[in-house]
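> coordinates only, sequence not included:
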């Protein structure tokens, strides 16, 4: 079940969040971020943040926010995170599909991922299966903890029916 996240749910999700940050393989967030900083970044700054729960356990989360202001405020941006035990079980797909529905309900017309790490092949493949196009490549834009400098992709999907 996907619902708006609570503070208590984020705190339960914190071990997953902090492991992803510490790994430095997918997110350009400070690896030593505190729980308070992470909560503000993931839950307070975005427009909406949701959690995927199954049998009382937090398996994943995503945030949704405008990607830009003014004339670009019709394009949203999302970030997704899934616990290790939930990977490969359709949680990321469910979160992404839910985020697209929420984006449309909130008046957004498109979704853009600004920095998908090229070595995150599972995510890249899933986003492509869900209709996102690679519209750009930024060479050596991410300092991967194990692989050094790797490229990132800008991925985009028009969500609205009209032009």
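Alright, I've got the coordinates. On a predicted model such as this, the values are computed, not experimentally measured, just so you know.

> contacts and neighbour counts: CA atoms only from here.
Fine.

> show me the contacts for residue 10.
residue 39 (Cα atoms under 8 Å, 6 or more residues apart in numbering).

> sec struct for it, please.
Using DSSP: H, G, I helix; E, B strand; the rest coil, the structure places residue 10 in helix.

> one more: residue 131?
coil.

> in this protein, which spans are helices?
7-23, 35-39, 91-105, 121-129 (DSSP state H).

> for residue 65, find the nearest of those.
For residue 65, the closest of the helices of the chain is helix 91-105, at 8.7 Å, according to Cα to Cα.

> tell me which strands and helices that closest one is in contact with?
strand 57-66, strand 75-82, strand 110-117 (3 or more Cα pairs under 8 Å, 6 or more residues apart in numbering; DSSP states H and E).

> A further structure is provided below for comparison with the first:
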């Protein structure tokens, strides 16, 4: 049974264990591939974010953060980032975290959710977000420097909550 709860300091090793392969691959997040553990955790667990972990039998299988996409006039729109453990991919963890994040966003009075940079070559994520009701509202040509494919498109995806 999957449980999703707010992250605590004791989750740092598990979160880093999920983030590091994604950061090092450099294929889906616009983060430096050589980002240190300390800097990655500072980013993922920053005070402006609400960070969660998805657990099964006390094993972390995923993590996500949620924050306001912008300040001021854009603060009613949530923004999230999701990472699933390499060993847990294809098991519905990302879908469960996205559904949880939408419920949490509504609870926190957000009225929409926006993903600012969904790498177009990450076809699994694009398809999942579309299945969960997100629309591609814009495509940024060549906006992501993929480590093996060169400059690839990135989508802005949006959903009213």
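Nice, thanks for sending it over. A quick note: this is a predicted structure, and the numbers were derived from the prediction, not measured.

> please state their TM-score.
The TM-score (TM-score structural alignment, normalised by the length of the second structure) is 0.96; 159 aligned residues with a Cα RMSD of 0.9 Å.

> out of the helices of the first structure, which one sits most buried?
Among the helices of the first structure, the stretch with the highest mean neighbour count (mean count of other Cα atoms under 10 Å) is helix 91-105, at a mean of 18.

> what's the average distance of that helix to the second structure?
Helix 91-105 of the first structure differs from its equivalent in the second structure by a mean of 0.3 Å after superposition (mean Cα distance after the TM-score superposition for the first structure).

> tally of neighbours for residue 159 of the first structure?
17 (other Cα atoms under 10 Å).

> out of everything not next to it in sequence, what's closest to residue 7 of the second structure?
Closest residue in space to residue 7 of the second structure, ignoring its immediate chain neighbours: residue 52 at 4.6 Å, by Cα to Cα, 6 or more residues apart in numbering.

> tell me the spacing between the one you found and residue 64 of the second structure.
Residue 52 of the second structure is 5 Å from residue 64 of the second structure, where distance means Cα to Cα, to the nearest Å.

> what does the residue nearest to residue 7 of the second structure align to in the first structure?
In the first structure, residue 52 of the second structure lines up with residue 50, judged by TM-score structural alignment.

> its match: neighbour count?
24.

> contact partners for it?
2-5, 61-63.

> need those residues in JSON lines with distance to residue 126 of the first structure and neighbour count, can you?
Below are the contacts of residue 50 of the first structure laid out as JSON lines (distance: Cα to Cα, whole Å; neighbours: other Cα atoms under 10 Å):
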{"residue": "2", "distance to residue 126 of the first structure": "19", "neighbour count": "19"}
{"residue": "3", "distance to residue 126 of the first structure": "22", "neighbour count": "12"}
{"residue": "4", "distance to residue 126 of the first structure": "23", "neighbour count": "14"}
{"residue": "5", "distance to residue 126 of the first structure": "23", "neighbour count": "19"}
{"residue": "61", "distance to residue 126 of the first structure": "16", "neighbour count": "29"}
{"residue": "62", "distance to residue 126 of the first structure": "15", "neighbour count": "25"}
{"residue": "63", "distance to residue 126 of the first structure": "18", "neighbour count": "24"}
